[in-house]
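In: Sequence first, predicted model second:
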Amino acid sequence: MASTSYIPPTKRILSDAQLDFFKRSKTHDEILDFIDKLNQSIVGQKLTEAGEGSERTRPLIAILDAVLDIAKNTPPVDNKLSRFGNPAFKTFYDRVQEASPHLHEGLIPVEAIPEVQVYFQESWGNKQRVDYGSGMELNFVCWMLCLVKLGVLREEDYRFMVLGVFWKYIKVMRYLQSTYWLEPAGSHGVWGLDDYHFLPFFWGAGQLRGENSFLLCSCRDHKYLRPKSIHDPEILEAFSEDYMYLSSIAFINSIKSASLRWHSPMLDDISAVKTWAKINDGMRKMYAAEVLGKLPIIQHALFGSLLPPPNDLPSIEAVTDEHGHIHAKGTTGWAMDCCGIPVPSAFGEAIASRPGLKAIPFD
C-alpha cells in the first residue's frame, strides 16, 4: 500500500542530464518491470479468452465505457476543409476531466483521486494540440500501475488488465482517433510502431510467443501463425479478434491504402523475423530505448507520490513555449518536436483520398 501523502503529479524531466537520472531511477525500473509482468501474463492467451474480469477489474471497464459515452455525446464539428485534429476533441477532453473525480469515486481513496486522475486524464491525448502518441499510452499504463500500488488491483489481475482493460482502452482510442482525427504526437511521429501506439505490438507479440520460450528456446511460438502472416489478408480476417498484433495490422490496413512496406516499413521489416519470441524480446528493448529513453516523450512524464521523480535531479533553467509546455532553456532539435510541426491525421488523409470513408464504428 502506497503512502497516504498524495501529490498531484507534475513534469520533472526537462533535459538530457535529467533523463539520465530517470533511466537509473526506481520509478523507471518499476514501470518497465510492470510492463514486463503484464507481457508475461498474456503469453499464449487470446483476446477472446479474456473473460469477464473480477470484481476488482470490472469497474475499470465501466470507467472506459463512460469515456466512450462522453465521446459519443460529443460529436465532431464540421471540419471538412482540414486534415488535422477536430476541435470537438477539446470539448470531449474537458468533459472527461469534469467527470474524472466521479469516475474514480469508490475505486480509490478520495484523497488519492487528485493524483491518480491526472494519469487517467492524460491518457486520451493532448487538448491543445489535439494529438496522441505513445507518451499518452504510457500514461494509461501508469494509471493502472497506480491502481496496483494502491491495492485496487493485484498480480492475479494482470492477464485481464491487458486482454480486457488495456484492449478496451485501445478500442476506445480507435474511436477517438477516427472521430476527432487525432494527429500523431510530434513531427517525428510517436517514436512507436504506427502513428499512435506501441504496446499493442509488444504485448501482441507476447500473446503469440511460445509459453516456454522465456525459459527454453525461442522456437515454440504459435503453432500456425508466423510473423510473416501479417501479409495474408485471410489470416488477418480470421485471427484479428484473437490477437492484438494482428488486429493492429488489420486496423492500419483499413485506414491506409498503400502497402505495409510503404506506410509502415518498420512493421514490414519486423515481419521477416523468424519467431514471435524474438520480436517480443526485441520490442521490449525498443520500448525501453525509444519510449522510456527518449526526451521528447519523458519530458511529458508525470511524477507524484505513487511514481516519484528521480532523487537529486540536476537543476536547470526552464522556459515555457507558445504551447504552454515547459522545456529546458536552450532546448533545440527533436526534444522540441513534441510541440513542433502538426502532422495530418491518417484519418483525415484517408477521407481526403477516399471521400466515402467514414469514421469506424465502435464494437
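Out: Everything's here; your move. Just so it is clear, the model here is predicted, and its values are computed rather than measured.
In: okay, CA-based contacts and neighbour counts for the rest of this
Out: Noted.
In: just the helices in the stretch 251-363 of the chain please.
Out: 260-263, 265-270, 276-290, 295-298, 346-353 (DSSP state H, counting those that start in this stretch).
In: looking at the ones you listed, which is closest to T48?
Out: Shortest distance between T48 and the helices of the stretch 251-363 of the chain, using Cα to Cα, is found for helix 276-290: 19.5 Å.
In: gap between that closest one and the chain center?
Out: 16 Å (Cα atoms, centre = their mean, to the nearest Å).
In: Now do it: which elements does it pack against?
Out: helix 199-208 (3 or more Cα pairs under 8 Å, 6 or more residues apart in numbering; DSSP states H and E).
In: Show me which positions of the helix it packs on end up buried.
Out: Residues of helix 199-208 classed as buried by neighbour count (16 or more other Cα atoms under 10 Å): 199-208.
In: Repeat that for stretch 152-166.
Out: By neighbour count on 16+ other Cα under 10 Å, the buried set for stretch 152-166 is 152-153, 157-166.
In: quick revisit: could the buried residues of helix 199-208 go into TSV alongside distance to A99?
Out: Shown next, in TSV, are the buried residues of helix 199-208 (distance: Cα to Cα, whole Å):
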residue	distance to A99
L199	27
P200	27
F201	31
F202	31
W203	30
G204	31
A205	35
G206	34
Q207	34
L208	37
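In: coming back round to it: turn the helices of the stretch 251-363 of the chain into TSV, including mean neighbour count and distance to I61.
Out: Below are the helices of the stretch 251-363 of the chain laid out as TSV (neighbours: other Cα atoms under 10 Å; distance: least, Cα to Cα, whole Å):
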stretch	mean neighbour count	distance to I61
helix 260-263	14	32
helix 265-270	15	30
helix 276-290	19	26
helix 295-298	24	27
helix 346-353	19	26
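In: second one coming, line it up with the first:
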Amino acid sequence: MESVVPEDHEYVIPRKEVTSMEDMQMWEKSEAYKEYVGFLLALNEAVQGKPLSGICPVTDITTGMLSLLDKLDQWIDETPPMEQPQRFGNQAFRKWYAKLKEGALDLLQSALPEKFYPAIPEIMVYLVEGFGNATRIDYGTGHEMSFLMLLCCLFKIGAFVESDKVAVVCQVFNRYLNLVRKLQLTYRMEPAGSHGVWSLDDYQFVPFIWGSSQLIDHPRIEPKSFLQPDVVESFSKEYMFIGCIEFINKVKTGLFAEHSNQLWNISGVNSWTKVNSGLIKMYKAEILAKFPVIQHVLFGSLLPFKVAESNRPIMPLRMNMASRTSGGFVRPGAPS
C-alpha cells in the first residue's frame, strides 16, 4: 500500500460539510466515505483470527503513535478530577483537553518523521477531535470515528504502510481504546448521543467490529461464550470484543440482557463471521447513515467531501463491502 499523496500535495484544514439531511446523500457517495469504509474493512480483514498479543511488524511510526498516546495518558495522571457537586462531566477534563489542543502539533511532530510534517496541520484536527467534547464533557462514536480518520490519513500519506495494518489495530487502536476508557472513568464523561440499551455500547463501536473479526474460527470462544465470566476473565486482554464486554461489566450493573440488549442478542448468533458482517452493516446504518453523527465529521484534502471517482478504496480488499441495511440483531426469545 503506497502513499497516494504527491510531494507537492496541498493540505487544507478540515471543516464540516454536512449541514442538512440532503448532504447525507452526498456523504455516502463521497471519496471520504469510500476511503473510510475501505480502511475499516481492510483492517477488519487484516486482524481476522489474530489475538492482540500476536507477533506483528512494528515500525517507528507505530512506536511514535504509541508514545503519543502514552503522553496523553500521563497528562490524565497530571490532571486529577476536581471536587465538584455534579456526578457526571468533571471539569478537569477541560484542562486535559486544553493540553491536547495546545500540544497536538508537538505530539505529532514527535511521532512522525520530518517528511510528513506538511500533513500535520490537516491531520492534527482529527487527533484533537478524537477524545471527546470539552464543552459537553462527553465522548461517543463520532469521536472514535475522528481518531480512526487520523489513522486512515496516516495510511494515505504513506506514514503507515500495508505491513502496519495488524499493528495499527492490535497496538495503536487498542492503546487508544484503553486511554479513552481511562478518560471516561476519570472524568465521568457522558456518552455522546447514546442509544442506551439499543446500541452496542455507550461509547464505542469499532472495537466490536474488529474484535469480532479477531475471533473468527476461534477453537473455543463462540458468540455465546462472552456471557461466561471465566471466558471474559481469561481472554479480555487478547481480544478487543471480550475486552469491551469486560469494561461494560465493570461499569454497569443489573441484568446483561437489559443494560446491553443488542450485545445479548449477538450472543445468540451462531458464528463470528455472521456477527462480524452484521456489525459492519449495523455500523453503516446506525453510525455512518445518521445525520447527528456525520454533521460533526471534518473533511479535508485527504478525506474530501466530493463524489468518489470510483468505488475502489485506497486499501485493497479481497472481500466485498457489506451493503448497508438497517442495523441490529434479533435473538430468539429476546425481551421486547
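Out: In hand now; what should we look at? What you see is a predicted model, and the numbers here were worked out from it, not measured in a lab.
In: Distance-wise, check the residue in structure 2 sticking out farthest from the centre relative to G142 of structure 2.
Out: Here the centre of structure 2 is the reference, and by Cα atoms, centre = their mean the most remote residue is P85, at 31.6 Å. Distance, P85 of structure 2 to G142 of structure 2, by Cα to Cα, to the nearest Å: 28 Å.
In: what helices or strands is the lengthiest helix in structure 2 leaning on?
Out: What stands out as the longest helix in structure 2, according to DSSP state H, is helix 92-111. For helix 92-111 of structure 2, the packing partners by 3+ Cα pairs under 8 Å, 6+ apart come out as helix 60-77, helix 120-128.
In: Can you show me the helices along the stretch 101-250 of structure 1?
Out: Using DSSP H, counting those that start in this stretch, helices in the stretch 101-250 of structure 1 cover 113-121, 134-149, 158-160, 167-180, 199-208, 233-239, 244-255.
In: What range does the fifth one cover in structure 2?
Out: Aligned by TM-score structural alignment, helix 199-208 of structure 1 corresponds to residues 206-215 of structure 2.
In: what does that stretch contact?
Out: Outside stretch 206-215 of structure 2, the residues that touch it by Cα atoms under 8 Å, 6 or more residues apart in numbering are 43-45, 47-51, 144, 169, 221, 239-242, 244, 272-273, 275-276, 279-280.
In: what's stretch 16-30 of structure 2 in contact with?
Out: 33-34, 289, 291, 294-299, 304-308.
In: ok now that stretch, how far from the chain's centre?
Out: Distance, centroid of stretch 16-30 of structure 2 to centroid of chain: 21 Å (Cα atoms, centre = their mean).
In: With stretch 59-79 of structure 2 instead?
Out: Here the centre of stretch 59-79 of structure 2 is set off from its chain's centre by 17 Å, with Cα atoms, centre = their mean.
In: One more: stretch 49-60 of structure 1?
Out: With Cα atoms, centre = their mean, you get 20 Å for stretch 49-60 of structure 1.
In: for stretch 99-112 of structure 2, same thing?
Out: Taking mean C-alpha positions (Cα atoms, centre = their mean), stretch 99-112 of structure 2 and its chain are 20 Å apart.
In: Now that stretch: buried residues?
Out: Those would be 100, 104-105, 107-108, 111-112, for stretch 99-112 of structure 2 by 16+ other Cα under 10 Å.
In: swap in stretch 40-50 of structure 2?
Out: For stretch 40-50 of structure 2, the neighbour count (16+ other Cα under 10 Å) marks 40-50 as buried.
In: so that stretch aligns onto which residues of structure 1?
Out: With TM-score structural alignment as the criterion, stretch 40-50 of structure 2 aligns to 35-45.
In: can you check stretch 153-163 of structure 2 too?
Out: By TM-score structural alignment, stretch 153-163 of structure 2 lines up with residues 146-156 in structure 1.
In: So what touches that stretch?
Out: 1-2, 56-57, 107-108, 116, 306-307.
In: Drop anything exposed from those.
Out: Here, 16+ other Cα under 10 Å leaves 57, 116, 306-307 buried among the contacts of stretch 146-156 of structure 1.
In: quick one on the thing from earlier: please list the residues outside the longest helix of structure 2 that contact it.
Out: By Cα under 8 Å, 6+ apart, helix 92-111 of structure 2 touches 61, 63-65, 67-68, 72, 75-76, 79-82, 117, 120-121, 124, 127-128, 134-135, 137, 183, 187.
In: what angle sits between that helix and helix 120-128?
Out: In terms of direction (axes from the mean of the first three to the mean of the last three Cα atoms, to 10 degrees), helix 92-111 of structure 2 departs from helix 120-128 by 140 degrees.
In: ok, back up a step: tell me which of the helices of the stretch 101-250 of structure 1 sits most buried.
Out: Of all the helices of the stretch 101-250 of structure 1, helix 199-208 has the most neighbours on average by mean count of other Cα atoms under 10 Å, namely a mean of 27.
In: still on that earlier bit, how about the helices of the stretch 251-363 of structure 1 in CSV, adding distance to E237 of structure 1?
Out: As requested, the helices of the stretch 251-363 of structure 1 are arranged in CSV below (distance: least, Cα to Cα, whole Å):
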stretch, distance to E237 of structure 1
helix 260-263, 16
helix 265-270, 18
helix 276-290, 19
helix 295-298, 34
helix 346-353, 21
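In: what's the matching range in structure 1 for stretch 95-109 of structure 2?
Out: Here stretch 95-109 of structure 2 aligns to structure 1 at residues 91-105, judged by TM-score structural alignment.
In: now the matching stretch, how far from the centre of its chain.
Out: For stretch 91-105 of structure 1, the separation from the chain centroid amounts to 19 Å (computed by Cα atoms, centre = their mean).
In: and what of stretch 169-187 of structure 2?
Out: 10 Å.
In: swap in stretch 293-307 of structure 1?
Out: Using Cα atoms, centre = their mean, the offset of stretch 293-307 of structure 1 from its chain centre is 14 Å.
In: Provide the aligned range in structure 2 for that stretch.
Out: The aligned range for stretch 293-307 of structure 1 is 289-303, by TM-score structural alignment.
In: ok, the residue mapped onto D70 of structure 2 from structure 1 to Y169 of structure 1 distance?
Out: Structural alignment (TM-score structural alignment) places D70 of structure 2 against D65 in structure 1. In this view, D65 of structure 1 and Y169 of structure 1 are 9 Å apart by Cα to Cα.
In: and I76 of structure 2, what does it touch?
Out: I76 of structure 2 makes contact with 96, 183 under the criterion Cα under 8 Å, 6+ apart.
In: re the thing from before, show me the two of the buried ones among the contacts of stretch 146-156 of structure 1 that sit farthest apart.
Out: The span of those, defined through Cα to Cα, is set by T57 and L307 at 21.2 Å.
In: Thank you, goodbye.
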